[in-house]
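Q: A structural model of the following input is requested.
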Amino acid sequence: MKIGLYFGSFNPIHIGHLVIANHLQQNSDLDEVWFVVSPHNPFKEKSTLANDYDRLHLVNLAIEDYPYLRASNIEFNLPQPSYTIDTLAVLKEKYPDDEFSLIMGMDNLKGFQKWKNHEKILDNYSIYIYPRVGAEPYEWLNHPKFNFVEAPIMEISSTFIRNSFKEKKNIRPLLPMKVWEYLDGSSMYK
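A: Presented below is the predicted three-dimensional model:
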């Protein structure tokens, strides 16, 4: 099976994440897309993160009606911060018959060379790149491991959602219904 790995904090997951994952699964050769919930991205501040299991629960709520989308907590038991190359090694060991690819926004290309062992990732994995406003792929445009895909451009950020929750704004249209219902009844981002 060919699996696209969509890494992120998903703090919280929102409709932009779902639109991208669904679009890529439906319009590429990926059989499934896995949301890999990261406990600690080495490029982000951990103090703003909600509890790992709460974020995983929200992802599971969001994808209940999508049989080809999955949630993964594979990084929860790995050393932190989480490095993609280490997670890929564990996944390959655990699922030797599956083929893994990465999914990332074009904005991540700018810092891709700073990723731990990025050359090894490029040697062994294909990467699906979805568009982001203002991001250009210049140096990577002709790289054989990068698949630049046409996908809806989603300019929704989890930071905006968290801040809006604190300000008691109605952000219901930006969240999957089950995620909205859960968050509306909790103090998670208030």
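Q: hey, let's count contacts and neighbours off CA atoms from now on
A: OK.
Q: surely Leu58 and Val179 touch.
A: Yes: the criterion here is CA atoms under 8 Å, and Leu58 meets it with Val179 at 5.8 Å.
Q: anything in contact with each of the two?
A: Common neighbours of Leu58 and Val179 (criterion: CA atoms under 8 Å, 6 or more residues apart in numbering): Ile13.
Q: and for the helix or strand harbouring Leu58, what are the contacting residues?
A: Taking DSSP states H and E as the definition, one finds Leu58 inside helix 52-62. By CA under 8 Å, 6+ apart, the surrounding residues in contact with helix 52-62 are 9-13, 18, 35, 37-39, 70-73, 76, 176-179, 182.
Q: before we move on, what about stretch 169-183?
A: Identification of contacts with stretch 169-183 by CA under 8 Å, 6+ apart yields 13-16, 58, 61-62, 156, 161, 164-165, 189.
Q: 7 Å - rerun?
A: Applying CA atoms under 7 Å, 6 or more residues apart in numbering, the external contacts of stretch 169-183 come out as 14-15, 58, 61-62, 161, 164.
Q: now show me the structure for the sequence below, then we'll compare the two:
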Amino acid sequence: MKKIGLLGGTFDPPHNGHLIIANEVLTQCQLNEIWFIPAYVPPHKQKMNVTKLEHRVNMVKLAIESHPSFRLSTIEIERKGPSYTYDTIKSLKVKYPDVLFYFIIGTDMVQDLPNWKKIDELIKMTTFIGVDRPGFSFKSKYAHVIETVEAPLIDISSTFLRQRFQNKQSTRYYLPDNVRQYIKENHLYESTRSSPNY
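A: Just a heads-up that it's a prediction; the model follows:
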């Protein structure tokens, strides 16, 4: 039976932290593929400004294009509305009944699991894989159902990178060069000041 890991997120922008986590889970858990799932509307970011879908999808495509086991899934974009994991997993299990799905989360998400939509049903539908993130722990009443993976603690966030772009600070080595070039060409994350020096 095929084993696929799911890595959801806003990916605004995708960065090397995402790619390292995905690759560690792929190899340590012996999965066949990792699917990157850009959120249509992240439930926890409904009131925040998020970069247009077209750009976020294009950036993910560029970020993963060189890895033979990484794929893009637009299931949440096609469904529209708030991107709840329960709805995503339910749809995927109907569409791919012969696939085992593993949902990848960071320790920052573990503590919030009790607030997830239909979490008690969700943990029966998929296996959660937890990856360490600096400053967080796996303390949760759902910790016992989470498989843990050790990965290099790369403390990069999309928020951090957006600020670096806006402040015209170097982003080299934080994200793939082709994604950096795309951001430059499409003037993403620019402030109202003069053109950024990437």
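Q: superposed, what's their TM-score?
A: Put the two chains on top of each other and the TM-score (TM-score structural alignment, normalised by the length of structure 1) is 0.94; 189 aligned residues with a CA RMSD of 1.4 Å.
Q: show the buried residues in the contacts of helix 52-62 of structure 1.
A: By neighbour count, with 16 or more other CA atoms under 10 Å, the contacts of helix 52-62 of structure 1 hold 9-13, 18, 35, 37-39, 70-73, 76, 176, 178-179 as buried.
Q: now a ChimeraX select for only the buried ones of the contacts of stretch 169-183 of structure 1.
A: The buried residues among the contacts of stretch 169-183 of structure 1 can be selected in ChimeraX (16+ other CA under 10 Å) with this line:
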select :14,15,58,61,62,161
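Q: structure 1: helices as residue ranges?
A: 15-26, 52-62, 84-94, 118-124, 158-166, 177-184 (DSSP state H).
Q: dump these to CSV, plus distance to Asn108 of structure 1.
A: Formatted as CSV, the helices of structure 1 follow (distance: least, CA to CA, whole Å):
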stretch, distance to Asn108 of structure 1
helix 15-26, 15
helix 52-62, 22
helix 84-94, 13
helix 118-124, 12
helix 158-166, 16
helix 177-184, 26
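Q: out of these, nearest to Asp107 of structure 1?
A: For the helices of structure 1, the distance to Asp107 of structure 1 is smallest for helix 15-26, at 14.3 Å, taking CA to CA.
Q: show me what counts as buried in the closest one.
A: Within helix 15-26 of structure 1, the residues scored as buried using 16+ other CA under 10 Å are 15-18, 20-25.
Q: likewise for stretch 131-150 of structure 1?
A: Residues of stretch 131-150 of structure 1 classed as buried: 131-132, 137, 145-148 (neighbour count, 16+ other CA under 10 Å).
Q: can I get these in JSON lines including distance to Ala89 of structure 1?
A: As requested, the buried residues of stretch 131-150 of structure 1 are arranged in JSON lines below (distance: CA to CA, whole Å):
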{"residue": "Pro131", "distance to Ala89 of structure 1": "27"}
{"residue": "Arg132", "distance to Ala89 of structure 1": "28"}
{"residue": "Pro137", "distance to Ala89 of structure 1": "26"}
{"residue": "Lys145", "distance to Ala89 of structure 1": "18"}
{"residue": "Phe146", "distance to Ala89 of structure 1": "20"}
{"residue": "Asn147", "distance to Ala89 of structure 1": "21"}
{"residue": "Phe148", "distance to Ala89 of structure 1": "24"}
